[in-house]
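> This is the structure alone, sequence omitted:
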């Protein structure tokens, strides 16, 4: 297939149905009739040779092919919009704008120390208000446009939002350098015998990791449970507890605590850290500028 054979209007329809998760809502957003949207999807099905969406008991669900198209189509449409808009309407050098960014506690530790110096140079009058993802109804706040961006592993925002992948990371085991487990391979037996601090971070993908240990039948000697990662580095530094933590957090913790890490002896999936935003802010010039700044600095498979 060649690009000249593709009607870009069909990709606009596909993107909107992916975002809305519903043909009727997509039609309303595009100011089209529902039959027109359905017809566009049928044309695209014939062109691509895939069903794109399947009916389920909960409505329609994208096929794997359509899901794989979500990010590249969104990115391509955004780039086209940027190219055809001849004026940005936003000058970071003189802007006094306050951007509200939703972050997990790990996100604050990882992103903010690096983001603030970037803003000081590119937009000295710009401020950031960090909003903890669990302190508000994040979906409603983003749909209303009151929150500009969300950064992190936020499974509750999987559908209905634009997103760009920033980087992937693994989980590691974290403990103080003087711990008896330091300096040697961490075995499953050592992992299960050690005393753990368990982080039950609601609203993040970390809760899935905790549940995975239970499903796998991995018994841990949990002595402490905390709702977030903020104090974990300090706790580990003064105890013999160990923690399973995202590698990005672990690297930041090394800077302020006398900690070491080891690969987790339990096979855990890598997690993807995304930048997410709602259609409400998609065409906003300031939001586009901030998204590009974040993407250029933090998009990497090596972080």
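The structure has been received and is ready for your questions. Since this is a predicted model, take the numbers as computed values, not measurements.
> make it CA atoms for all contacts and neighbour counts henceforth
Will do.
> I'd say residue 237 and residue 174 touch.
No. The criterion here is Cα atoms under 8 Å, and residue 237 misses it with residue 174 at 9.9 Å.
> The two: who's more crowded?
residue 174 (29 against 21; other Cα atoms under 10 Å).
> what sits against residue 206?
Listed by Cα atoms under 8 Å, 6 or more residues apart in numbering, the contact set of residue 206 reads 199, 200.
> now it: how far from residue 134?
13 Å (Cα to Cα, to the nearest Å).
> for comparison:
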């Protein structure tokens, strides 16, 4: 196949259909007609002698060949974009880009309002798409280019993935304001004697506090496992169950509910989150700028930490590398 005879714009259409799962949506994104997208797809099918996408109830589903091609196509397109960034002045006021960032509930509520407030006036063409991504898929999504960045706990990654510590928060306890056993503080024995709510987007698995307790030979009774901190905070206000969560999330979800927010009986246990990206974006001025904005927003959005309660005797587990706030743990 002679590359000079191939219209490279076809690969831009291919990536848009793959990302959006729709010919109509791809046309809208690229500002071309639906028939133009269909014509481009037809040419691609002829070129590769494969349907590439098949219609299904979920839209245009990629074939195995399309899934194999997308990694190289996205890498090539991003490499070309980075080359242009080197030669064309990066102008915040005119740059048109969409960045896809994976993050969990309720971190998007902590980050996105202040991030959009910060970048909106100076970069009106920068669009942000916040999505949920399975932790096991984060590295693959960054490698293939379907994700630009991700915010998650410390996870093992290859040298191609850079990461920076963005958040280190102590855990606090929420209890209803008229809890019969809790008035202003909670010790370990009282904590273990209560029923608890565990918040997780996963169907199973231990939380960081449960891991720490079990390594000390202790367990707590989880009566309810739910997906969202905001729902759990409302349940706490109507029951005598307790919830353990990072302080900044508690301040956000507990607003106006009147629950007690108490220092946890294991004060040195913390939630630590990291920002992840692919090394190729280090040459992308717009991506580097957005990373800087995210780090700046996070560093100024988390208030002072609560006063520590007396050490409760739980051996603390090294759950992640201790990195200074906002300092890159990999420089790529």
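Okay, I see it. Source: prediction; values computed, not measured.
> which neighbours do residue 237 and residue 174 of the first structure share?
With Cα under 8 Å, 6+ apart, residue 237 of the first structure and residue 174 have common neighbours residue 259.
> Can you give me the neighbour number for the nearest residue to residue 71 of the second structure once chain neighbours are set aside?
Counting by Cα to Cα, 6 or more residues apart in numbering, the nearest residue to residue 71 of the second structure once its immediate chain neighbours are dropped is residue 144, at 4.4 Å. For residue 144 of the second structure, the tally of surrounding residues (other Cα under 10 Å) stands at 19.
> got it, and residue 256 of the first structure?
Residue 256 of the first structure, neighbours per other Cα under 10 Å, totals 11.
> what's the answer for residue 11 of the first structure, then?
There are 19 residues near residue 11 of the first structure, going by other Cα under 10 Å.
> which secondary structure elements does the helix or strand hosting residue 121 of the first structure contact?
Assigned by DSSP states H and E, residue 121 of the first structure belongs to helix 105-122. Here helix 105-122 of the first structure touches strand 127-132, helix 247-256, going by 3 or more Cα pairs under 8 Å, 6 or more residues apart in numbering; DSSP states H and E.
> Dump those to TSV, plus distance to residue 188 of the first structure.
Formatted as TSV, those follow (distance: least, Cα to Cα, whole Å):
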stretch	distance to residue 188 of the first structure
strand 127-132	34
helix 247-256	19
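> Figure out which of those is closest to residue 92 of the first structure.
strand 127-132 (10.9 Å; Cα to Cα).
> The closest one vs the second structure, mean deviation?
With the two structures superposed, strand 127-132 of the first structure lies on average 1.1 Å from its match in the second structure, counting by mean Cα distance after the TM-score superposition for the first structure.
> how far does that strand sit from the chain's center?
16 Å (Cα atoms, centre = their mean, to the nearest Å).
> which residue sits closest to the residue nearest the centre of the first structure, ignoring its sequence neighbours?
Residue closest to the mean C-alpha point of the first structure, counted by Cα atoms, centre = their mean, is residue 274 at 2.6 Å. Among residues not flanking residue 274 of the first structure along the chain, residue 165 sits closest, at 4.5 Å (Cα to Cα, 6+ apart).
> And residue 252 of the first structure, by the same measure?
Nearest one to residue 252 of the first structure, counting by Cα to Cα, 6+ apart, is residue 110 at 6.6 Å.
> give me every residue that touches the one you found.
248, 249, 252.
> repeat that for 10 Å
103, 104, 152, 248, 249, 250, 251, 252, 253 (Cα atoms under 10 Å, 6 or more residues apart in numbering).
> How about residue 205 of the second structure?
Counting by Cα under 10 Å, 6+ apart, residue 205 of the second structure has contacts residue 211.
> Same check on residue 172 of the second structure?
243-251, 260-267, 269-270, 306, 308.
> looking at this, it is in a helix?
No. Counting by DSSP: H, G, I helix; E, B strand; the rest coil, residue 172 of the second structure is not part of a helix but strand.
> could you measure it against residue 164 of the second structure, distance?
24 Å.
> and if you look at residue 273 of the second structure?
Noted for residue 273 of the second structure: a distance of 9 Å to residue 164 of the second structure, by Cα to Cα.
> same check, this time on residue 134 of the second structure
Taking Cα to Cα, one finds residue 134 of the second structure at 19 Å from residue 164 of the second structure.
> More neighbours: those two, which one.
With neighbours defined as other Cα under 10 Å, residue 134 of the second structure and residue 164 compare such that residue 164 has more, 23 against 12.
> check which helix or strand covers that one.
strand 161-175.
> which bit of the first structure covers the following helix or strand past that strand?
Per DSSP H and E, the first helix or strand lying C-terminal to strand 161-175 of the second structure is helix 188-192. Helix 188-192 of the second structure corresponds to residues 188-192 in the first structure, going by TM-score structural alignment.
> and that stretch, which residues are buried?
residue 191 (16 or more other Cα atoms under 10 Å).
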